[in-house]
Each structure stands twice: as C-alpha cells, then as structure tokens.
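Novice: Build the 3D model from these lines:
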Amino acid sequence: MQISTTHRYNTAYIIGISFISALGGYLFGFDFAVISGALPFLRTEFGLNSWWEGFLTGSLALGCIAGCLLAGALADRKGRKPGLMLAALIFAASSLGMAFSQTLSVFIAMRFAAGIGVGMASMLSPMYIAEVSPAHVRGRNVAINQLTIVTGILITNLVNYQLADNGPEAWRWMFGLGAIPSLLFFAGVCWLPESPRWLLTVGRRDEAMRILRKIGGDTFASDTAAGVLQPLQSETRPAFSAVFEKSVRPMVIIGMTLAVFQQLCGINVVFNYTSTIFESVGANLDRQLFETVAIGTVNLVFTIVAMWQVDKLGRRPLMLAGSLGLTIVYLVLSLLLQSSAPAGAVSLVVLIAIALYATSLAPVTWVIISEIFPNHIRGLASSVAIVALWLAYFVLVFTFPILSEVLGTYGPFYLYSGICLLGFLFIRRKVKETKGRTLEQLGAPIGH
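Specialist: The predicted structure follows:
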C-alpha cells in the first residue's frame, strides 16, 4: 500500500524543522573530521604510537555507544527534543575540553565526551526527521542529516587546512571552534516542536494533532494519528527485551547488520587517516591536508546526488551499487598503494570510493535504520543498531594503524574489499525496498 501524496503539505515548515534537527549531523561531521587534520599535530604533542593513535581516534566511538544508549532511553521516555538539546550542550563542552587539554588522558576523556554527543545526535536527528516527514519525502529529508554531516566534514577540513600553518598549537583551535555551531544548534532545537508520533504514543494527542495539521493539514493529521494509535491499543511500553522478540527480530538483525557494514566497509579509514594514506605515497603535510578538503568536497556533492535519488531509485538499488562498486575500487586502491603509485592516481581512486559511499551506504543506512522499526520500539531498536555501528567504527579505526604497520598501508584495503562483497550479497538477499511506505506500514510485525 502506497501513501497518498495529495495532502497539502507545509513544505517550507517540514524542510525547516528537518534542517534544524539535522544540524546535529553537522556537529557529528565536525567531531568526525577534525581528527584527520589534527592527527599530525597530536602525534607530536602526545608522542603517539600506532596503538595510542588508534585508541585516541576510536575513543569517539566508545563515547558514541554511551550516547546511543542514553539517547534511546531518553527518546522513548522524555521525547526526541530533550535529547537533541542535551547533545548540543555536550558538543559545546567537549569541544572546549579538547581544546584546553594538557595531557593525553584528559584529551581522550574529552573526546569520549564528544562521542556521547555524537552518539545521541546520530540516533535522534534521523529518527526525529523520519517522524515528522511525510512518506513520499522521508528518504530525502532523512538524507538531509547526511548532508549536514558531510557539510560539517568539508567545513572542518577547510578550517583545518587554513589553521595548519599557525604553529604546533593549531590543533587547539581546530577543536575549540566546535563550540560555536554547538550553541547555534542548541538555540535551533529550542524552537523545534516535539515529534508528533512520540506525543501520540504517550497520550498527548492534542499537541500531536496541532503539529501534524501544521505539517500536512487535517486529513494528513487524522490519517497519521490513526496509523500510530491503532497498533498501540494492544501494546504497553516495551522492555528492552522487546527489541529481540520474534516478530521484530528480522528487522533488528537487518538494521544491525547494515549498521556494522556501513563502518566495516572501510571508508572511514579514508576519512580519519587521510594523512597516513597519502604520507605512504610520499605526499607532504600540505598535500595531505589538501586531500582532506578534496574528499570533503566530493563527499558533499555526491550526498546531494543521493538526496535527489533516494526517493526515486529507492534504497536497495543504491546500496547494491555502492557495495559492489567499493569492492572493485578497494582492490584498485590496494594495488596503487602497494606499488607506491603517484599521489594523483591514489587521489583519483580515493575520490571515486568517496563518491560511491556518499551516494549509497552513507545516507541510505541511516534512512533504513530510521524507517524499519515499529513505533513502540523505534527508540530502543535504533539505539541497538547504532550501538552496533559505533562498535564497528571503533574496531575499524583502532585496528587500521596496527594493521597498516604490520601489513603496509595497502594491506587492510584487501580486507575491506572482501567485506564489501559480503555486504553486497547480504543486501541482495535480505534488504527489501522501503520507499514510499509509511513508518507504520514498514514497522508492522512480520506476518501482519
């Protein structure tokens, strides 16, 4: 059953609240990208070996796990908005904390705290956008979150590139400037309405209906309310064990597997260790930081392409194309790095990999995770999937410096190619198309 698109939607309002919520993605992009430009300075500042370099980079992911767990409970009990506000404040405090760190232990603690904010935002922003968006534009609107992530990555890389000539303390400015967008995000979230779907699940119908009418008029409001409330009549607030009940277990397994695959596909090694990769083929520091800007630019451009296509081509075709494409590109990249090819050739192949990822696994994974779970467990189930994502991210970025020291910089990319092939086979067999269907239709238990 396809949802009607004949309602009179308040498009400007829908996009406005989606963009404000998605500013959490911008901060996610900042904390994710800032480490790439700062690592050459941090290696000197703290005397990092390969183990500590991997742990320092991955400590963000450990905080993300805590943030996801906190956000999942907070989202289902108190609503989506309070969690977004708390994430913004954590972002601001941790940015300043990293900037003023005097020891490695303090810096890692502050980066862990930043991860709490990232973890909360990575779950709550796409969830909120999915819950306020009509079905026919939900994929595009959730992809706005990915757009702000890559915008944050690009702007952070540009700022890092400009700051790099300011001496050995430049890294402090790289991190400290994150407090500014954090406070702007907090101010924006104060204006957002609460998720109407969450309001309906906790019995605040009048508030929910006002928001739904503002989004799409009376008919849209009544249709949405009926879709949300009907399955709730026989449901109670779920325990954590509800996430693993037989009726929803297939959806949870698919969500967790896609989340893990999005990380273990290896692309975040390119984002986080750009300097290491290009140093291995003889590029100087200026060229290394320039490559982060090129990567950020391509990432942004092709994320916009994904937003344009995700509700047209659908989720599944994009995921299949991206995973198979990365399988091939990584093999080529491995061979180039192994033969110490010119930096320009390596750059071209890296940018092709970024383009493939940005149009497929990067945005579409978040879209699917925000869509496939039933309303009554969406917060808990999303947190489980995204905890799996951040665990996989930690494993990826922690192990890369160690693997590259043992195998050479090229070695891990053979492994990532194999993982991408396995991901392609999983998506082909298990992932169904979700475009154009309401959250209630998608979240119906198996057999309904």
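
Novice: drop to CA atoms for contacts and neighbour counts, all remaining ones
Specialist: Fine.

Novice: what's downstream of the helix or strand Ala88 falls within, the next helix or strand?
Specialist: Following DSSP states H and E, one finds Ala88 within helix 80-99. Following helix 80-99 in sequence order, the next helix or strand is helix 104-132 (DSSP H and E).

Novice: so what does that next one touch, helix or strand wise?
Specialist: helix 11-46, helix 50-77, helix 80-99, helix 135-163, helix 196-201, helix 361-371, helix 378-407 (3 or more CA pairs under 8 Å, 6 or more residues apart in numbering; DSSP states H and E).

Novice: Specify the angle between that helix and helix 378-407 in degrees.
Specialist: 140 degrees (axes from the mean of the first three to the mean of the last three CA atoms, to 10 degrees).

Novice: what angle sits between helix 104-132 and helix 361-371?
Specialist: Going by the same axes, to 10 degrees, helix 104-132 makes 60 degrees with helix 361-371.

Novice: give me the number of residues near Leu86?
Specialist: Number of residues near Leu86 (other CA atoms under 10 Å) recorded here: 17.

Novice: how about it, what does it touch?
Specialist: Gly117 (CA atoms under 8 Å, 6 or more residues apart in numbering).

Novice: before we move on, the earlier item: list the buried residues for the helix holding Ala88?
Specialist: Buried residues in helix 80-99, counted by 16 or more other CA atoms under 10 Å: 80-81, 83-99.

Novice: for comparison, sequence B:
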Amino acid sequence: MEKSSQPLQAHVFRMAFVAAIGGFLFGFDLGMIGAANIYLKDQFQLTDAAFGFATASAVLGCIFGPTLGAWLCDAISRKQTMIVASILLALSAIMTAMPDLLGDGSNKSTMFYFNLFRFVGGLGVGLCSVASPMYIAEIAPSTKRGGLGLMYQLAIVVGHAVAPLIAYLIIVVLRTQYGVTEGVIPENPWHQAWRWMFFSETVCVAAFVCFVFGLPRSPRWLAEKGRYDEAEEVLSKVEGPEYARSEIQEIKSSVEAQKGTFSELFSPGIRFALLVGILLTFFNNWTGWSVIGGYIPRLLELAGFDRESAIGNFVAVYGAMGIMTVVSLLLMDRLGRRPLWIFASVMMAAITCATGFLFHYEVTGWPILLILALVTVPHGIALGGIPWLMMSELFSTRLRAKAVSITTSVLWIFIFSGAYLFPPITAFSQRQLPAERGVIVSGSTISFHDTNPDTIRDSAGKFEEAGFRIGDQATVIGTAQKANSGTFEIAEVTSDQLTLVEIARLNDEPAGANITVQVGSVALAFWLFTAICLASLIFGLTIMPETKGRTLEEIGASWQRKKRGSNETHQPS
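Specialist: Sure thing, here's the model as predicted:
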C-alpha cells in the first residue's frame, strides 16, 4: 500500500497543478497591464480618467465573470469552464494587442475596443477564479486539501512576478534588435512594446488549454449528474479504491438532496457560511497587501528609490511572497486555517502600524524595502491564500458553484475598490492645497513645498512654538529647504493642538506659479490597514471556522444542521 500511495499522490498533485495554472493566468493578465499601460497613456493621449478605466476595465469583467462561472460550472463542468475561460483570455490577448484592427482607427475608437476586449479577458479571469479553486478543492483528499488549494494562490503570485519580467525582456529585445528607445513611439506597430506584452499571454493560455484537456472532470460534478461510476473512477486515482468507495457514499448523500438555489444561500445557517466567505474576501484585500501590491514601485519611489530600482525591488518583493506561499503550503494541513489566520492578522497589524510610522517620520531607503518585504509574510502564509481555499470548502456540492460565484464576485469588487481607493486615500493622507488656502493639520505632519529656505530659517521660532523641528533633522520641513519660491506663516494654534497653516506669496514669485502645501504622509493609509487587521483578528478568534481535516460533505452538513436549528450552536470546528 505504501508503494502505491506515491503515484496516487503524484497524480492528484498534477491535477491540482494544472488547475492552478488558471491562477497564473489571473496574476499574469492583471500584472501585465501595469507594465503596458504606461505606453498606452502617451500613445493614445489618454486623460487621467480614461487611463484609469483602461487599467481597471479587466477588473470590471472579473466582477461579472464569477456569475457566469457559477452557471457554467454546474452546466458543463468545472473542467469545461476552464477551457471556456482560456478561449476568452486568448481572444482578449490577441485583440488588446491589436485593437486598432477594428473601428475607424481614431484613438477613441481604438481605446473602445481595447477596453471591450480587456473586459472580455476579465470575464475569463473571473471564470478561472471560480472554476480552478473549486476543481482543486473537489479532487483533493481532505488531508491534503489545504496545501493543494493554496497552489492557486501561489500561481497568482508567480504570474504577477513573471509578467513584469516578460515585459522587461520585450523592451530589451526591441531596444537591442530594432533600436526602439524610451519616450519615442515607433511608427511600426510591431515595434511597439505594449502589443507584444499582451501577445505574450497567448503562449500561457495555449499551454493551459493543452493541459486542461488531459484532466478528468470533477468527481463531485460527475456525481451530481448521476455518473457515480465515473466519479468513483476519478476518486480511485486520487487516493485508492477504498477511499473512493467511502467518499462516493458521502457525495451521494449530499447530492441526492434537492438541488440548491441562490435563495437557499440566505437561509439560516447557510447564510452564516456565506457571511464567513464574504468577510474572508474583505480581509484578503483590505488588510494591506492586496491593496498596496500594485503600488509598491510608487511607494519605493516615495522612500527615495529611483524608478529602475523601484521596479527591480518590486519583482524581489513578489519573489518573497512566492517563498512565503510555499511555506504556507507546508503548514496549512498541519496547523490549520484558524491558527495561521490569527497569527497573520497580529503580524500584519504590527507591520502596517510600523510602516505608517516609517512614512510618518520620513524614513527612507532600505527600512521601507524591508518592511514591505515583511508584509509578504502574513499575507503569503494566511491572509492571501486562505480565502481562496475556504471559499470552495464552506459549501456543499449542490450549493458550491452558486456560493463561490457570489463570494468571488464580492472579492473582485473588493479588489476593484482597493485599487481604486488607495490613491485617493494616500492623496488625502498627503493632501495638497493651492496657495493662499488654509488647512487644519496635526503639528508634526506638515510639509511645505516651493518655499524659500531663508523664510524657513527666519520663521524657525514660529515652527518651534507649533511643535515643528527645523534644520538638519530628518523631518519633512528639512526636505522643504530645497524649494525656491513662496513663503508661509503660522496663523493660529487651536486649543486641540491643531495648527492652521496659510500660504502667502513672495513679491518676486513668477506670475502663475503653482505653490502648494502638502500635509501629512501616506501613514494614514497604513494605519487604516492596521485597524482592519485588528478586525481580522477578532474575526479569526470569534467567527472563522476551522475546516482542516474535514471532508467537504462534513462541512456542508454542519451548516445544514445549523439551518435546521439543531442543538449545535457552533460553526464547523
């Protein structure tokens, strides 16, 4: 028996690995737009609003994809849904690389078709985000489901890391072979880097399709369709005949009940499971990493790194995330979901709080890089992967596709909201006002730009009275001494120690000069994440169930008992 277990384990690993490639496409697709969009803005003369929409249009497709995915997963199987997703991703990759083939050739028409096919690609990613983790959960034995389920999260991270590397190689090839230089738009469309960036995804999609064709259908989907012999055959290849016979009996008991409906998800007991799934998706995105991940190069620039170093370190940080996700694969089925979640919430709260203080006190250089790398530890170990894993664990077979479609759609809404709101949150934290405007700010977080250094020295006394430090000390005021126009004055210190700041113009200032005052740092954004991490900790201690070592049918049945109002008052444990 011991000898036969090795090939069985290898077989289930191969099946999970192939399904997880859907996560790689997810990460690669959304990672590549970050590299390509800088070219789109210049070439098509996009406004800030149009630029933002071009970047986010795929995410809109991701929001709607899971709803379509729920129907497809039930109707044509999880496997076939992954194939449909691949077709949509291939179509998107080709047409976003050549959007000017359609329409009248104007910038407006080209961007319309670009956004349309990015939306189509988002639908494909949304389908993968439902079908792939669901398939992995349904073919994996309960003792290995945690580690195998996290392969999907690892694949997302790898896709995100590979995308900028491929983009960089494309830029290097075009520069060395065809003399393409930065800042110049080549007349030959085939020398434009952004087109090849999108084309590159077709290679990954083609490989995914070839591998998926070799997968068996999910045994739980087969059983739901009454094809029990085929389901038992698949399960035999997973863990052996004895396991298959035992598992098929549990599956039969589950699927012989009335077919689940969307309305049943909101019935007592089961709606609690749905709430758990939605909270998992919220904390996945708003505890820190998922929001700031795409802005790491910008944060490193704020910390004093040049652009090239920031991009290089961005890839390194994602490499650290990959390592931590591998660690999570090894720990998940040994320690369980809840202990890892609680540990990660505490650690992430401490890290985001410390990061806020680093930005608040204008610390630059390697400490910022180190702290951002540390963020990958709690996210990689638990906060990133556990939601994807548990969304497919919480519900019975007959409700799983519908429930996962809802929680995944909500997850994409949180992803979109995080990507959309992080810049305004940091902008508010670093808010700038035009000249001759007043603002109430805390005494230790004010920065003056375009300010005469002589005026700063002359007004040192006023600043000291208001709680500011002037001179060579590492404060924002010190950096403002590099500016060369404008002046300021402290107008009032209120009873609650808030300082009202006003900007006055110098007589020798050039007409129409834009003088601004910057108040604060990005610390506020990180302290917001700290508060959410504490909420995540409370969730882990009080509400979050433990699913380690339990079959999917056992977990689903426990919610049914809760629904029937049994004496069991606790969630799955």
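
Novice: what about the helices and strands packed on helix 104-132 of the first structure, which gets the closest to Leu264 of the first structure?
Specialist: helix 378-407 (6.2 Å; CA to CA).

Novice: Gly540 of the second structure contacts Phe343, doesn't it?
Specialist: No. Contact criterion CA atoms under 8 Å: Gly540 of the second structure and Phe343 do not qualify, at 9.4 Å.

Novice: who wins for proximity to Phe240 of the first structure among the helices and strands packed on helix 104-132 of the first structure?
Specialist: helix 378-407 (6.9 Å).

Novice: mean distance, that closest one to its aligned residues in the second structure?
Specialist: Helix 378-407 of the first structure, aligned to the second structure and superposed, deviates on average by 1.1 Å (mean CA distance after the TM-score superposition for the first structure).

Novice: how close does the residue nearest the centre of the second structure sit to Arg337 of the second structure?
Specialist: Centroid-nearest residue in the second structure, with CA atoms, centre = their mean: Ser290, separated by 3.8 Å. In this view, Ser290 of the second structure and Arg337 of the second structure are 19 Å apart by CA to CA, to the nearest Å.

Novice: who's in contact with the aligned partner of the residue nearest to the centre of the second structure in the first structure?
Specialist: In the first structure, the residue paired with Ser290 of the second structure according to TM-score structural alignment is Asn268. By CA under 8 Å, 6+ apart, the contact set of Asn268 of the first structure is 393, 396-397.

Novice: Touching, Cys190 of the first structure and Met85? I think so.
Specialist: Yes. Cys190 of the first structure is within contact range of Met85, at 7.3 Å (criterion: CA under 8 Å).

Novice: Please enumerate the helices of the stretch 351-500 of the second structure.
Specialist: Assigned by DSSP state H, counting those that start in this stretch, the stretch 351-500 of the second structure shows helices spanning 366-378, 385-391, 397-429, 453-458, 460-465, 476-479.

Novice: would you list those in a markdown table and tack on distance to Ala350 of the second structure and mean neighbour count?
Specialist: Output for those, formatted as a markdown table (distance: least, CA to CA, whole Å; neighbours: other CA atoms under 10 Å):
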| stretch | distance to Ala350 of the second structure | mean neighbour count |
| --- | --- | --- |
| helix 366-378 | 10 | 20 |
| helix 385-391 | 20 | 26 |
| helix 397-429 | 20 | 21 |
| helix 453-458 | 36 | 15 |
| helix 460-465 | 31 | 14 |
| helix 476-479 | 24 | 20 |
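
Novice: Columns distance to Leu148 of the second structure on top of those helices, output as a markdown table?
Specialist: Formatted as a markdown table, the helices of the stretch 351-500 of the second structure follow (distance: least, CA to CA, whole Å):
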| stretch | distance to Leu148 of the second structure |
| --- | --- |
| helix 366-378 | 19 |
| helix 385-391 | 9 |
| helix 397-429 | 18 |
| helix 453-458 | 60 |
| helix 460-465 | 58 |
| helix 476-479 | 48 |
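
Novice: do you know which of these lies nearest Thr261 of the second structure?
Specialist: So among these, helix 397-429 is nearest, using CA to CA, at 7.1 Å.

Novice: so that closest one corresponds to what in the first structure?
Specialist: Under TM-score structural alignment, the match for helix 397-429 of the second structure is residues 375-407.

Novice: do stretch 499-515 of the second structure as well
Specialist: Taking TM-score structural alignment, stretch 499-515 of the second structure hits no residues over in the first structure.

Novice: and if you look at stretch 11-19 of the second structure?
Specialist: Under TM-score structural alignment, the match for stretch 11-19 of the second structure is residues 13-21.

Novice: what's the matching stretch in contact with?
Specialist: Contacts for stretch 13-21 of the first structure (CA under 8 Å, 6+ apart): 84, 125, 128-129, 132-133, 141-142, 144-145, 185, 188-189, 192, 214-215.

Novice: now do 10 Å
Specialist: With contacts defined as CA atoms under 10 Å, 6 or more residues apart in numbering, stretch 13-21 of the first structure is touched by 12, 22, 25, 81, 84-85, 121, 124-130, 132-134, 137, 140-145, 147-148, 184-193, 214-216.

Novice: For Thr103 of the first structure, give me its contacts.
Specialist: Each residue near Thr103 of the first structure by CA under 10 Å, 6+ apart is listed here: 45-46.

Novice: Tell me how far it lies from Gly115 of the first structure.
Specialist: 19 Å.

Novice: With distance to Gly325 of the first structure as extra columns, can I get the contacts of Asn268 of the first structure in a markdown table?
Specialist: Converted to a markdown table, those look like this (distance: CA to CA, whole Å):
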| residue | distance to Gly325 of the first structure |
| --- | --- |
| Tyr393 | 21 |
| Leu396 | 20 |
| Val397 | 22 |
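
Novice: Looking at the second structure, which of these hold up?
Specialist: Checked against the second structure using both residues aligned by TM-score structural alignment, their matches' CA atoms under 8 Å, the contacts of Asn268 of the first structure keep these contacts: 393, 396.

Novice: From the contacts of Asn268 of the first structure, pick the one nearest Leu326 of the first structure.
Specialist: Looking across those and measuring by CA to CA, the closest to Leu326 of the first structure is Leu396, at 16.1 Å.
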